[in-house]
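coords below, sequence missing:
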């Protein structure tokens, strides 16, 4: 599949392994988005929330990677062949700190949108699934994505309330 718009697949995944790959892409997009927000915000309490959610997204990526290798024998074979070949010394690597400041409410709402999209995608995968372990992994991730939605919803409510905007949450 080709991704002409970030995170939007071209075509329909009709195999379990491709549904898992779509889920991996969704997690990568989320991880990158949360990292961007973390590195471009000056609000410590919001950075702490984003780091918590980002860390869970990284764990989801790992869980989906394990499922992919289990159900795609070639992927598992390539994993075994590759794991000893990639050795990167990160001791001299660094990230450039950007002077960019993000729009906090837009970032939170964008994050909420991403969490909702993830739930929709992952629940769709469950409708065509017949494996118990796949169900268990997706169900656990779905519940955490729903938790992220609630955490971010409270964050935007607190932000809006602090600026005198009335909310109904």
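Received, thanks. This is a predicted model, so every value here is computed, not measured. Residues are numbered from 1 along each chain as shown.

use CA for all of it now, contacts and neighbours both
Noted.

just the helices in this structure please.
Counting by DSSP state H, residue ranges of the helices within the chain are 16-39, 44-71, 73-82, 104-127, 132-162.

out of those helices, which one sits most buried?
Comparing these by mean neighbour count (mean count of other Cα atoms under 10 Å), helix 16-39 comes out on top with a mean of 19.

same for that helix, what does it pack against?
Applying 3 or more Cα pairs under 8 Å, 6 or more residues apart in numbering; DSSP states H and E, we find helix 16-39 packed against helix 44-71, helix 104-127.

how about the ones you listed in CSV, adding distance to residue 96?
Formatted as CSV, these follow (distance: least, Cα to Cα, whole Å):
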stretch, distance to residue 96
helix 44-71, 18
helix 104-127, 21
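
how near is residue 40 to residue 56?
According to Cα to Cα, to the nearest Å, residue 40 stands 20 Å off from residue 56.

same thing with residue 46?
From residue 46 to residue 56 the distance is 16 Å (Cα to Cα).

what does residue 88 give?
In this view, residue 88 and residue 56 are 24 Å apart by Cα to Cα.

follow-up on the earlier one: what's the closest of the helices and strands packed on helix 16-39 to residue 97?
Across the helices and strands packed on helix 16-39, residue 97 has its closest neighbour in helix 44-71 (15.1 Å, Cα to Cα).

try this one next to it:
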């Protein structure tokens, strides 16, 4: 069962691709939690442990993303399409007065989580639908959400590589 940020149930992940999306959501929650701990602790040895674990969670996210693209042809199509039109440069996103680096990746990952949850919910709605117009509207929106996932995933990979965080892709 997918949950929103506020813990409200969304759809039921009853197909493989949505179970993979649920796994991606789990990784996002873990990554953001470890980032919070890393940036709010003064215990260097514990921070180093959290960085190691967080980096593994980032790698897991990338691995699940690859699986999702393998089993969802539309997701793969969106992945290929976004390569040409998403251009982000994080080097100019910070001022000397306010270092908001922790907020940017956590915000992007929270956005990814929302896109994944939307796909799970909308595909769940379609699983019991019998009307063509409902199918067409939901399907178009699902494809938009898949594109948003790819755009945001590209952004977080770009962010991580800009700041020396190893990613799987």
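Done, it's in. Since the model is a prediction, treat every value here as computed from it, not as a measurement.

next, the TM-score between them, please.
The TM-score (TM-score structural alignment, normalised by the length of the first structure) is 0.53; 98 aligned residues with a Cα RMSD of 2.2 Å.

quick revisit: Throw the helices of the first structure into a markdown table and include distance to residue 93 of the first structure, thanks.
Below are these laid out as a markdown table (distance: least, Cα to Cα, whole Å):
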| stretch | distance to residue 93 of the first structure |
| --- | --- |
| helix 16-39 | 16 |
| helix 44-71 | 20 |
| helix 73-82 | 22 |
| helix 104-127 | 27 |
| helix 132-162 | 31 |
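
what element comes up after the helix or strand harbouring residue 125 of the second structure heading to the C-terminus?
Element membership for residue 125 of the second structure (DSSP states H and E) is helix 103-126. Scanning forward in sequence from helix 103-126 of the second structure by DSSP H and E, the next helix or strand is helix 132-162.

that next one corresponds to what range in the first structure?
Alignment of helix 132-162 of the second structure against the first structure: no match, by TM-score structural alignment.

packing partners of that helix?
In terms of contacts (3+ Cα pairs under 8 Å, 6+ apart), helix 132-162 of the second structure is packed against helix 73-82, helix 103-126.

do you know which of the ones you listed lies nearest residue 7 of the second structure?
Closest to residue 7 of the second structure of those, according to Cα to Cα: helix 103-126, at 11.5 Å.

ok and the closest one relative to helix 16-39, angle-wise?
Counting by axes from the mean of the first three to the mean of the last three Cα atoms, to 10 degrees, helix 103-126 of the second structure lies at 160 degrees to helix 16-39.

list the contacts for the residue minimising distance to the centre of the second structure?
Geometric centre of the second structure, nearest residue: residue 112, 3.4 Å, by Cα atoms, centre = their mean. Taking Cα atoms under 8 Å, 6 or more residues apart in numbering, we find residue 112 of the second structure in contact with 148-149, 152-153.

over to residue 155 of the first structure?
46, 108.

same thing but 10 Å
With contact taken as Cα atoms under 10 Å, 6 or more residues apart in numbering, residue 155 of the first structure is in contact with 45-46, 49, 105, 108-109, 149, 161.

likewise residue 23 of the second structure?
Residue 23 of the second structure neighbours (Cα under 10 Å, 6+ apart): 2, 17, 60-61, 64-65, 116.

what lines up against residue 30 of the first structure once you look at the second structure?
So residue 30 of the first structure corresponds to residue 30, using TM-score structural alignment.

I'd like the distance between its match and residue 66 of the second structure.
Residue 30 of the second structure is 19 Å from residue 66 of the second structure, by Cα to Cα.

can you check residue 9 of the second structure too?
Distance of residue 9 of the second structure to residue 66 of the second structure, computed by Cα to Cα: 26 Å.

in the second structure, what stretch matches stretch 113-125 of the first structure?
Going by TM-score structural alignment, stretch 113-125 of the first structure sits over no part of the second structure.

just checking, the match of residue 30 of the first structure touches residue 53?
Yes. At 9.2 Å, residue 30 of the second structure counts as touching residue 53 under the criterion of Cα atoms under 10 Å.
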